[in-house]
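Asks: kindly return the folded structure for what I paste below:
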Amino acid sequence: MIYTGVDGEKVFSVEKPFLKKDWRATKKLGKKICVIPSDLCLVKVEQAFSKKISEIKSFYTLDVEERYGRVNWDVSLYNDLVFLGVYRNFAAQDCFNVELEVFALARVLQVLGYQDGYLLDMGRRKTTLVKCEEGLLKSYRVILKGGDYLTDVVSQKRGITKEHAERWKIEKGLELEEVLQGIKHILSSVGLSAESEPLILSGGGSKTKGLKDLLPRAESHHFCEPELTSAFGASLKFIVKNPYPDFVKRELTDKELKVSAILAATSMSLFFASYLLLGFLWSSQKMESVEREEFKKTFPNEPIVSLYDQVKSKVSTGEPYELTKKLSELTKRVKQGVKIYSIEFAEGSLRIKGEGKEEVVSLMKPQKVKKTPTGSVEFELEIK
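Replies: I've put the predicted structure just below:
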């Protein structure tokens, strides 16, 4: 399997041989994993209030929409930590999956074997600092100042063109006082001191002449050119295990949907059969007497009806179980070609979320629809 991290125009691919744990870099292109720039992301690491991912997702569904509106997001649970990832204003076209740049950079530290450390990524228009503790992302900081900012400072201070300033910056680096002060300002803004260790440098800005003299404990990594670090980290998303949100939509196929309905019907049949069987096995005068006494204590004003008689009455009416009936109706409403992402049964209603072509979804008469950037529509269908 080949995965390709895509960071703008920069790409990096890795190949994982079948049935082997190792991976290697390759020039071939595979499934594209697009990097969402760190300034378009929001990542939070918080203490979990529950051990159930379903409860956590329900909470963040309301919290994220209330705080940030309609955005793309995902959440994951690892031990007692919740990792929340949010991004907006990014069209993920022709991408197998996406990866937030913050998670991609944290994964690079993981691959390098650092349990605790920093990674400073200095690009042309921004600088990102990622901090990991005990092998996991702890925090990060992003400022919209990078190589272009340093070029502008030189241009303004020296009164020269940006093209001339760019050449001087590359040739002299921190020998220019403007570049030195600009770098110090960037490091201070992201909260990094010269004593921070260990520190990995990445991004085109890490090549700035004299930077390693300013940060003597800083190191580079050998896996790829510094400019490709984010793409490299993204390419390993499905190869190097980590607990971060994966932004993978889980969907139920038509076959799985039908199997769910069959299993539900079978389970309820077994449920009723077990009650009937117990009634036959334990029916005796003594048992009926105890049953009547307990029923009278609980319901003193109601006529005495044994549990066996109640179950028998329920079954004899031919009334189907509520969930089974709704699943049966769902199989009739859902059309061929749509994707089902979730099914929820609560308070007597069956709620389904999914995606499909607009002309197909409209035939299902859903309660809510929303167009996606890819031209399809997401829908919510409720069967009461």
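Asks: for the rest of this, base every contact and every neighbour count on C-alpha atoms.
Replies: Will do.
Asks: not counting sequence-adjacent ones, nearest residue to Ile343?
Replies: Closest residue to Ile343 apart from its sequence neighbours, by Cα to Cα, 6 or more residues apart in numbering: Ile352 at 4.6 Å.
Asks: which helices and strands does the helix or strand encompassing that neighbour pack with?
Replies: With secondary structure defined by DSSP states H and E, Ile352 is part of strand 349-356. Contact analysis of strand 349-356 by 3 or more Cα pairs under 8 Å, 6 or more residues apart in numbering; DSSP states H and E lists helix 322-333, strand 339-346, strand 377-383 as its packing neighbours.
Asks: now with 10 Å?
Replies: helix 322-333, strand 339-346, helix 358-363, strand 368-371, strand 377-383 (3 or more Cα pairs under 10 Å, 6 or more residues apart in numbering; DSSP states H and E).
Asks: for the first one, packing partners?
Replies: Counting contacts by 3+ Cα pairs under 10 Å, 6+ apart, helix 322-333 is packed against helix 254-282, strand 339-346, strand 349-356, strand 377-383.
Asks: and for comparison, fold this next one:
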Amino acid sequence: MRYTGVDVNKLYSIDYSPLRGEWKPTGRSGRKIYVVPSHLTYVRIGETEITDLHDLRRHLALEVEERFGNPLWDVRLSGNLYCLALVRDFEPPEDSYALDPEVFSLARVATALGEEDCFVLDLGRHKTTLVEVKGAQLLSYRVVLKGGNFIDQLLSRELGLKPEEAERIRIEEGLKREAVRSAFERILESLGRDLSEEKVLLSGGLSRLRNIEEYFGTVLRNRYVDPELNSAFGAALKYVYRDCSPDFRGEELSHRDVKKVALVLSFSFLLFLGANLGLHLTEKRVLSGIRAVEKEKFREVFPGLPPMAVRDQVRSMVSAERYPLTEKLIKASGILKEGVKLYRIEYGNGVLRIVGEVSDKSVLEGTEARSLKKTPAGGYEFEVELR
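Replies: Here you go, the predicted model:
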């Protein structure tokens, strides 16, 4: 199976073998799983006593409509936990196989790296997303609309620089520059979480800032892809590392519905078998009656012969195998006319050779006879070969 994670214009594809439980990167495109940006999604994970997905959907539908209007939403049920995901201002592309809220894509990167408990910090151009992963599952997240552009704007305003010059300073000098450091710390403060002693997986283009590692306890990097590709990478692995993330592919069948479908299919199969058996028995009775009539009519016409249905005679003629010699003898009987004396018949290497005598050469017309010799008795000796 092949999947492609799509994050705007960034793509990452994998080949996945469910039987072996293995995946590997590929350059070929597969089923497209589109990343929904974190600032366009709302995700809630909670406990529920409802065990049927269909009932849970009906239960949540009223709340979603009252609080959010009519957004695109989906829910996934796993044990006593459910995950509700809503999407706004995002139209699923026609070629989408599934959607993946970005917070799940980022959390899945940690799982792919074997990290069950850590933070994933995605530092982009326009926003910053912090995801907390616990037990290889998304626990919480926070999104702030500040990223690389926010730092560039502060530099431009405070230092009187053009946007291009501010961006150059951010990239080349990084956190060595006090103004860049101050702006970056304001982004971290907006997240409302102290990460100075935490294990943090860095993601996004802004994570390339020089000296960024000093702000965190332990820094992790994705060894498979560049920081900018992490969201697409995580989305491509959606069906490899299963989690509670909805996929927006339509309502799944609940266990109750699956049982109903199974019962209906089983009953339909039994009806099918019963109908086939009934037709077979009916056909057998009808054919037996027809063949009995055929044999009776045969006995009336040919009283001295054993009764045999006409269809049995035809079948025996059709199924009888004709050997090459038989075919050639039949052909010879068709070309040799009455009045021919046969002296010798030979067959070898697929050739039938007939030697005989006729009193008149006209009898041999059309036979392609060879070695035509006149005999003392006034006849003609001939030889015919059939290949």
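Asks: superposing both, give me the TM-score.
Replies: After superposition, the two chains reach a TM-score (TM-score structural alignment, normalised by the length of structure 1) of 0.64; 264 aligned residues with a Cα RMSD of 2.6 Å.
Asks: buried residues in the strand holding Ile352 of structure 1?
Replies: 350-356 (16 or more other Cα atoms under 10 Å).
Asks: so that strand matches what in structure 2?
Replies: Mapped onto structure 2 using TM-score structural alignment, strand 349-356 of structure 1 covers no residues at all.
Asks: from the chain's centroid, how far away is that strand?
Replies: Offset of strand 349-356 of structure 1 from its chain centre (Cα atoms, centre = their mean, to the nearest Å): 20 Å.
Asks: and the angle from that strand to strand 377-383?
Replies: Relative orientation of strand 349-356 of structure 1 versus strand 377-383 (axes from the mean of the first three to the mean of the last three Cα atoms, to 10 degrees): 160 degrees.
Asks: and the residue nearest to Ile343 of structure 1, how far from Gly117 of structure 1?
Replies: Using Cα to Cα, to the nearest Å, Ile352 of structure 1 is found at 44 Å from Gly117 of structure 1.
Asks: re the thing from before, any chance of a markdown table for the helices and strands packed on helix 322-333 of structure 1, columns distance to Ala91 of structure 1?
Replies: As requested, these are exported to a markdown table (distance: least, Cα to Cα, whole Å):
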| stretch | distance to Ala91 of structure 1 |
| --- | --- |
| helix 254-282 | 29 |
| strand 339-346 | 21 |
| strand 349-356 | 17 |
| strand 377-383 | 16 |
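Asks: wait, which of the ones you listed is closest to Leu180 of structure 1?
Replies: strand 377-383 (50.9 Å; Cα to Cα).
Asks: Gly117 of structure 1: what's it in contact with?
Replies: By Cα atoms under 10 Å, 6 or more residues apart in numbering, Gly117 of structure 1 lies in contact with 106, 109-110, 130-138, 196-200.
Asks: mind listing what the nearest residue to it once chain neighbours are set aside touches?
Replies: Spatial nearest neighbour of Gly117 of structure 1, chain neighbours left out: Pro198 (5.0 Å); criterion: Cα to Cα, 6+ apart. By Cα under 10 Å, 6+ apart, the contact list for Pro198 of structure 1 reads 114-119, 217-219.
Asks: quick check: Lys28 of structure 1 touching Phe12?
Replies: Yes: with contact defined as Cα atoms under 10 Å, Lys28 of structure 1 reaches Phe12; the gap is 9.1 Å.
Asks: what touches both of those two?
Replies: Joint contacts of Lys28 of structure 1 and Phe12 (Cα under 10 Å, 6+ apart) are 3-4.
Asks: please say which of those two ends up with more neighbours.
Replies: Phe12 (28 against 12; other Cα atoms under 10 Å).
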